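1. give me the fold of what follows.
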Amino acid sequence: MHKYKLISKKGEGTFSEVLKAQSIKTSKSYAIKCMKNHFDSVDQVNNLREIQALRRLAGHPNIIKLHEVLYDEPTGRLALVFELMEMNLYEAIKGRRHYLPEQKVKQYMYEVLKALDHMHRNGIFHRDVKPENLLLLDDEIKLADLGSC
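-> Now for the predicted structure:
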C-alpha cells in the first residue's frame, strides 16, 4: 500500500471495503479493494477464485481490469488494485426522473452480455450480477465484483 496515496472511501461490503487511491509514482487514480479477511500465504491468495477469474478473463473490454495484487505476508492483509470507474449502474439510475435512453440501455445490455458470454466460455459463472456490480466510466460499462465466482 506504500505505492498509493489513499484519497477517499468509495464503498464497503461484507468482505471488503473499496478505496479511491492515487499512485505515488504516476499520479493515476485506482480503486483498491481491501479484503477484511486475513490470509496465511501467497498460495492461499493465488488460489482465491476472484483473483484466478480476473486473471483468466484479463483483457476483455467489459470486465473490470485488475491492475495489481498487494499482499503483506506478515499481517496477512490483501488488497486488489483495479482501474477506477466513476459509479455503478444503480447510482446512475436511482432518483432519475426520466428513463435512460433506449439506445443506451441496448448498448449496456449488449456489453454486459458480451462479458458474461466471455466468462461462460471460460468456465466462470459470476453468480451476483446486479446494478451495483456493473460499473460505468464515460460511455463504458464493466462487470465487476467476481468474488462470488
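2. hey, let's count contacts and neighbours off CA atoms from now on
-> Will do.
3. for this protein, which helix extends over the most residues?
-> With DSSP state H setting the assignment, residue counts place helix 102-121 as the longest helix in the chain.
4. tell me the buried residues in that one?
-> Y108, E111, V112, K114, A115, L116, H118, M119 (16 or more other Cα atoms under 10 Å).
5. with stretch 9-18 instead?
-> Result for stretch 9-18 [16+ other Cα under 10 Å]: buried residues S16, E17, V18.
6. for the first one, which non-adjacent residue is spatially closest?
-> The reference is to S16. In space, S16 comes closest to M35 once its chain neighbours are excluded; the distance is 4.3 Å by Cα to Cα, 6 or more residues apart in numbering.
7. right, and that neighbour touches Y71 too?
-> No: here M35 does not reach Y71: they are 10.2 Å apart, not a contact under Cα atoms under 8 Å.
8. to compare with the earlier structure, here is another sequence to fold:
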Amino acid sequence: ARKLEGLWWADGGAYVVSSFAREESPVQHDGQVWFYDPRRRTLTLKVLLGVNPDPGKDGAFDGPDNITVSPYGGLIIAEDGEGVQHLFGATDDGRTYPLARNELNIGTADKPEFSEFTGPVFSPDGHTLFANIQEPGIMLAITGPWKRHRRQR
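-> Next comes the predicted model:
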C-alpha cells in the first residue's frame, strides 16, 4: 500500500483504508479496505479495488479515502482518485456500488476537475448520511431511502 487513509471503528474493530499501489506492489490495485480485529489479532481484506483503466469515466472506483460503516450494513467510502469522484458503498462481501457522483466542475470545460468527497457519517438516528465536497466546501445531507443489507459473517 502506498499510504493509509480513512479509519472507522465499528463491529469490535477498525476498518482501515489503504490507498492505491501499482508499480511498488506485487498486487497492483487502486485501493483496499482492511478490518483489524484486536481480540483475534487478525487483519482481513474486505474490499479490493482493481486498477481503474479509465478514471475519467463512471464504472470502476479508485482512491478510497474517508470511510464510515452504514447502520444498514456494509461500508460507505469517499473516493479521492483520479477523474470523477463518488461516494460509493461496499457490501460485506466486497462488492461496490455508486451512491453519489460529484458533478461540480472546479476546473474548465477543456480540463475538468472534480473535488473529492470527504467525511461521510450517518446521523445518530441513521436516517441521514452527511458528506462533504472538499472544494469549494459544501456539506450534503443525503436522506436515502435506505434499506438494510443482510450482514454476512
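9. TM-score, when you put one on top of the other?
-> Put the two chains on top of each other and the TM-score (TM-score structural alignment, normalised by the length of the first structure) is 0.33; 69 aligned residues with a Cα RMSD of 3.4 Å.
10. returning to that earlier point: which residues touch the residue nearest to S16 of the first structure?
-> By Cα atoms under 8 Å, 6 or more residues apart in numbering, M35 of the first structure lies in contact with F15, S16, E17, R77, L78, A79.
11. format the residues you listed as a markdown table; extra columns: distance to Y90 of the first structure and secondary structure.
-> Shown next, in a markdown table, are these (distance: Cα to Cα, whole Å; DSSP: H, G, I helix; E, B strand; the rest coil):
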| residue | distance to Y90 of the first structure | secondary structure |
| --- | --- | --- |
| F15 | 20 | coil |
| S16 | 19 | strand |
| E17 | 18 | strand |
| R77 | 30 | strand |
| L78 | 27 | strand |
| A79 | 24 | strand |
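12. tell me the contacts of T44 of the second structure?
-> Applying Cα under 8 Å, 6+ apart, the residues near T44 of the second structure are W34, F35, Y36.
13. ok, back up a step: could you export the buried residues of stretch 9-18 of the first structure as TSV, including distance to L54 of the first structure?
-> TSV is the format used below for the buried residues of stretch 9-18 of the first structure (distance: Cα to Cα, whole Å):
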residue	distance to L54 of the first structure
S16	17
E17	18
V18	17
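14. tally of neighbours for the closest residue to D72 of the first structure other than its chain neighbours?
-> Closest residue to D72 of the first structure apart from its sequence neighbours, by Cα to Cα, 6+ apart: L78 at 6.6 Å. Neighbourhood size, L78 of the first structure [other Cα atoms under 10 Å]: 21.
15. thought L78 of the first structure was touching Y71?
-> Yes: shown here, L78 of the first structure and Y71 form a contact pair, counting by Cα under 8 Å, at 4.6 Å.
16. give me the common contacts of the two.
-> V45.
17. which stretches of the first structure form strands?
-> In the first structure, the strands defined using DSSP state E lie at 4-12, 16-23, 29-35, 66-72, 77-83, 87-88, 134-137, 140-143.
18. make CSV out of those strands and add distance to A53 of the first structure.
-> Output for the strands of the first structure, formatted as CSV (distance: least, Cα to Cα, whole Å):
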stretch, distance to A53 of the first structure
strand 4-12, 21
strand 16-23, 18
strand 29-35, 16
strand 66-72, 10
strand 77-83, 13
strand 87-88, 21
strand 134-137, 17
strand 140-143, 12
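19. nearest to N46 of the first structure, of these?
-> Closest of the strands of the first structure to N46 of the first structure is strand 66-72, at 9.4 Å (criterion: Cα to Cα).
20. could you list the buried residues of the closest one?
-> Result for strand 66-72 of the first structure [16+ other Cα under 10 Å]: buried residues L66, L70, Y71.
21. now it against strand 29-35, angle please.
-> Counting by axes from the mean of the first three to the mean of the last three Cα atoms, to 10 degrees, strand 66-72 of the first structure lies at 40 degrees to strand 29-35.
22. roughly how far does the residue nearest to D72 of the first structure sit from E102 of the first structure?
-> L78 of the first structure sits 40 Å away from E102 of the first structure, going by Cα to Cα, to the nearest Å.
23. kindly report the same for E91 of the first structure.
-> 18 Å.
24. go on, A53 of the first structure?
-> From A53 of the first structure to E102 of the first structure the distance is 32 Å (Cα to Cα).
25. go on, R56 of the first structure?
-> Taken as Cα to Cα, the span from R56 of the first structure to E102 of the first structure is 32 Å.
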